[in-house]
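**Student:** All I have is the shape, not the residue letters:
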C-alpha cells in the first residue's frame, strides 16, 4: 500500500470520495456529508500538504483518503487542548466503505504513527454528531469520547475523540510514505 500527498490534480477524485461516501451514508439513513465541502477549503488543504491518498499500488486508483493536520478547531477543542501537541484527522473516506477489511483502522494507525514520529501526544478527530455507529467504531479503535459540541459552527460534526499518538510496528511503517 502506498500513501502519498494529494496534488491539485487529485481534487476531482477527492470530491468524488465525498460524494460517494455521502450517497453510501444516505442509503443507511445518515445525512453526514450531505452538504458540499467548499472547493477553496479543499484546495487550501491540498496545497498545505495535509491531504493524503492511499493506493494499493502505484498503477491503481486510490482506495482511501485522509486529511491530517495540526490545526485544532476552536469550536471543538478548548484553548488548553489546542496547546497540547496533537494531530487532527479529517475526512477519512474509503472508496468502498463498510467492507470490513480493516483499511480504516490501518489508516488511523498510520496517522497515529505519523503524529507520534512528529512528537505529538494525541491523535484527535471529530465525527458527525448523530453517527453513533461511527462513534462506536472509533471507540473500538481506542479513541476516548471527549465531549459532544452542540453548536452551529460545528456543522453537525461535534462528537470529538482522542487517543494517544503511538508509533506503529514495522509492518505499518513499511506502508510507504510517498511525497512526504
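**Tutor:** Structure's in. What do you need? If you're wondering where the values come from, they're calculated on a predicted model, not measured in any experiment.
**Student:** rest of the way, CA atoms for contacts and neighbours
**Tutor:** Fine.
**Student:** What count of nearby residues applies to residue 18?
**Tutor:** Neighbour count for residue 18, taken as other CA atoms under 10 Å: 23.
**Student:** need the contact list for it.
**Tutor:** By CA atoms under 8 Å, 6 or more residues apart in numbering, residue 18 lies in contact with 33, 93.
**Student:** Make sure it is indeed in a strand.
**Tutor:** No. With DSSP: H, G, I helix; E, B strand; the rest coil as the criterion, residue 18 is helix rather than part of a strand.
**Student:** Residues contacting stretch 52-60, please?
**Tutor:** Counting by CA under 8 Å, 6+ apart, 1-6, 61-68 sit against stretch 52-60.
**Student:** got another, please set it beside the one above:
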C-alpha cells in the first residue's frame, strides 16, 4: 500500500470514483454529493492536497487534505489541524480498511507539517459513519451546520455535519 499525490493524469480516475461514490451514497441515504468543480480538483492537485492510495497496482482510494477549513469548521476549527475530505474507496477495493490506513498516514503527515489535530466531517445523520469514524479513533464532537457555505460544493446547502477530531500523539 502506497500513498501518492495525485496528478492531473488522475482526473478521469478521480471523477470516476466520485461518480461511483454517488451511486453508493444513493443506495444508503437520501443525501449524496453533487458534481464537483473540475477546476477545484485541479487546484487541489497542483497544491499537492489530492492523494491516492495505490494497492496491488490499482487506485484503491482517494482523499483530499486541507490545512484550514474555515467555511465548515469556523470558530470550532481552532488549533493547528489537517482536515481530511472526500474519502472514496474504489468499489473493487471495499473492505480494505483504507480509512484506518489514512488515519495512520494522516497522523504522521500532521506531525511532519506541525499540526496537532486531524479533523473530519460527514453528514450529521449518518449514524453508520459516525460509529465507524469513532471506531477509527476519532472523538465525535457533535452535529453542527457549516459556518459559511458560499465557497463550498452544492451538497453543503441546508445540511448538518458530524464533526470528528483526533489529537496527534
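**Tutor:** Ah, there it is. Only a predicted model underlies this, so the values are computations on that prediction, with no experimental measurement involved.
**Student:** Selection in PyMOL covering whichever of the contacts of stretch 52-60 of structure 1 are buried, please.
**Tutor:** Buried members of the contacts of stretch 52-60 of structure 1, identified by 16 or more other CA atoms under 10 Å, are gathered into one PyMOL selection as follows:
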select buried, resi 2+3+4+5+6+62+63+64+65+66+67+68
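**Student:** and which of the contacts of stretch 52-60 of structure 1 is nearest residue 178 of structure 1?
**Tutor:** residue 4 (4.5 Å; CA to CA).
**Student:** For the closest residue to that closest one other than its chain neighbours, give its distance to residue 100 of structure 1.
**Tutor:** Sequence neighbours aside, residue 178 is the residue nearest to residue 4 of structure 1 in space, at 4.5 Å (criterion: CA to CA, 6 or more residues apart in numbering). Noted for residue 178 of structure 1: a distance of 26 Å to residue 100 of structure 1, by CA to CA, to the nearest Å.
**Student:** neighbour count winner among the two?
**Tutor:** residue 178 (12 against 9).
**Student:** Secondary structure for the contacts of stretch 52-60 of structure 1 - can I get that in a markdown table?
**Tutor:** Output for the contacts of stretch 52-60 of structure 1, formatted as a markdown table (three-state DSSP):
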| residue | secondary structure |
| --- | --- |
| 1 | coil |
| 2 | strand |
| 3 | strand |
| 4 | strand |
| 5 | strand |
| 6 | coil |
| 61 | coil |
| 62 | strand |
| 63 | strand |
| 64 | strand |
| 65 | strand |
| 66 | strand |
| 67 | strand |
| 68 | strand |
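**Student:** Redo the contacts of stretch 52-60 of structure 1 as TSV? Include distance to residue 85 of structure 1.
**Tutor:** As requested, the contacts of stretch 52-60 of structure 1 are exported to TSV (distance: CA to CA, whole Å):
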residue	distance to residue 85 of structure 1
1	28
2	26
3	23
4	23
5	22
6	24
61	33
62	30
63	29
64	26
65	23
66	19
67	17
68	13
